[in-house]
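Q: Dropping a prediction and its sequence here:
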Amino acid sequence: MRQVKHLLDSKGHQVFSIAEDATVLDAIKHMAERQVGALLVMRGEQLVGMVSERDYARKVILQGRSSAQTSVAEIMSSPALTVGPDTEVEYCMRLCTDSRIRHLPVVHDSRVIGVISIGDLVKAVIEEQAEQIDHLEQYIAGR
């Protein structure tokens, strides 16, 4: 079974983050510019939470709050669930499904080294299943 480190090797280790004292408006602009649905919330090098479009919709818009006057710290999900580079993809899928989250920070030695999304996980599972099907077809065909 594939591990998180294999996903990061192919997709890269790029991380998008924002400070906890930034405004929600800044966070939404940052997400839009980078075409992502969530940002890590960092205090220096320390991961303190995550903020997503879902947090914005449910904790700002639906509550009638001002995105220009609300800080990221007020709406972020904290603590963020994390995984390590050796975590198996199947476990990550279960974690995302059970926790109803779409993004997982990858942490190694207390340092964020990447982020994987539910889309990354689904893609990895589909690729692995296609490989297994190919091997079985070759076996059946006697190749």
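A: Everything's here; your move.
Q: drop to CA atoms for contacts and neighbour counts, all remaining ones
A: Noted.
Q: Tell me where this structure has strands.
A: 17-19, 38-43, 46-52, 103-108, 111-117 (DSSP state E).
Q: Kindly present those as a markdown table, with separate columns for mean neighbour count.
A: Formatted as a markdown table, the strands of the chain follow (neighbours: other CA atoms under 10 Å):
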| stretch | mean neighbour count |
| --- | --- |
| strand 17-19 | 20 |
| strand 38-43 | 22 |
| strand 46-52 | 22 |
| strand 103-108 | 20 |
| strand 111-117 | 20 |
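Q: adding another structure so you can compare the two:
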Amino acid sequence: MANKVRDIMSSDLATIPPQASLYDAARIMRDRDIGDVIVTEGETPKGVVTDRDIVVRCVAAGKDLEQERVADVCSPQLTTVSPDADQEEAVRLMRDKHVRRLPVVENDRVVGVISIGDLARQRDPRSALADISGARPNK
């Protein structure tokens, strides 16, 4: 059984600079069929913007997606994990910080992302969360 973060993380992640528009972030999410984009300056992670951030902090507030910047709505308190950390550490961080995704960082560079769904599929492949996380998206 894989037990390091690197064994189950996704290295196919999407990044966006903080000065990009929320419209750009939303298009990346739509095109890649993902729910979050890592905010980076160069290769250094600075935050995470989620589909929920866009809806709650922009759309529901009546703001313009093309005018609002990613930096204005992304989660600024970034919690990360090392690719060499045990998966239990990722679980603990998600639980303690109440997050569903963690950027995986090595040498101040984002190298992947691990989600609660990744962990569910690894730890209990027959669970409802594993089934949902592994299902094809609705289009």
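A: Ah, there it is. Being a predicted model, the structure only gives us computed values, none of them experimental.
Q: about what we covered before: which one, of the strands of the first structure, ends up nearest to residue 89 of the first structure?
A: strand 111-117 (10.0 Å; CA to CA).
Q: That closest one vs the second structure, mean deviation?
A: Compared with the second structure after the fit, strand 111-117 of the first structure shows a mean deviation of 1.0 Å (mean CA distance after the TM-score superposition for the first structure).
Q: quick one: that strand to strand 46-52, angle?
A: Counting by axes from the mean of the first three to the mean of the last three CA atoms, to 10 degrees, strand 111-117 of the first structure lies at 20 degrees to strand 46-52.
Q: according to the alignment, strand 111-117 of the first structure goes to what range in the second structure?
A: Following TM-score structural alignment, the aligned partner range for strand 111-117 of the first structure in the second structure is 109-115.
Q: what does that stretch rub up against?
A: 5, 8-13, 43-45, 100-105 (CA atoms under 8 Å, 6 or more residues apart in numbering).
Q: before we move on, what about stretch 81-88 of the second structure?
A: Stretch 81-88 of the second structure has contacts (CA under 8 Å, 6+ apart) with 3-6, 9, 89-90, 102-106, 119.
Q: who are the neighbours in contact with the residue nearest the centre of the first structure?
A: When CA atoms, centre = their mean is applied to the first structure, the residue found nearest the centroid is residue 103 (2.1 Å). The contact partners of residue 103 of the first structure, taken as CA under 8 Å, 6+ apart, are 38, 96, 115, 116, 117, 118.
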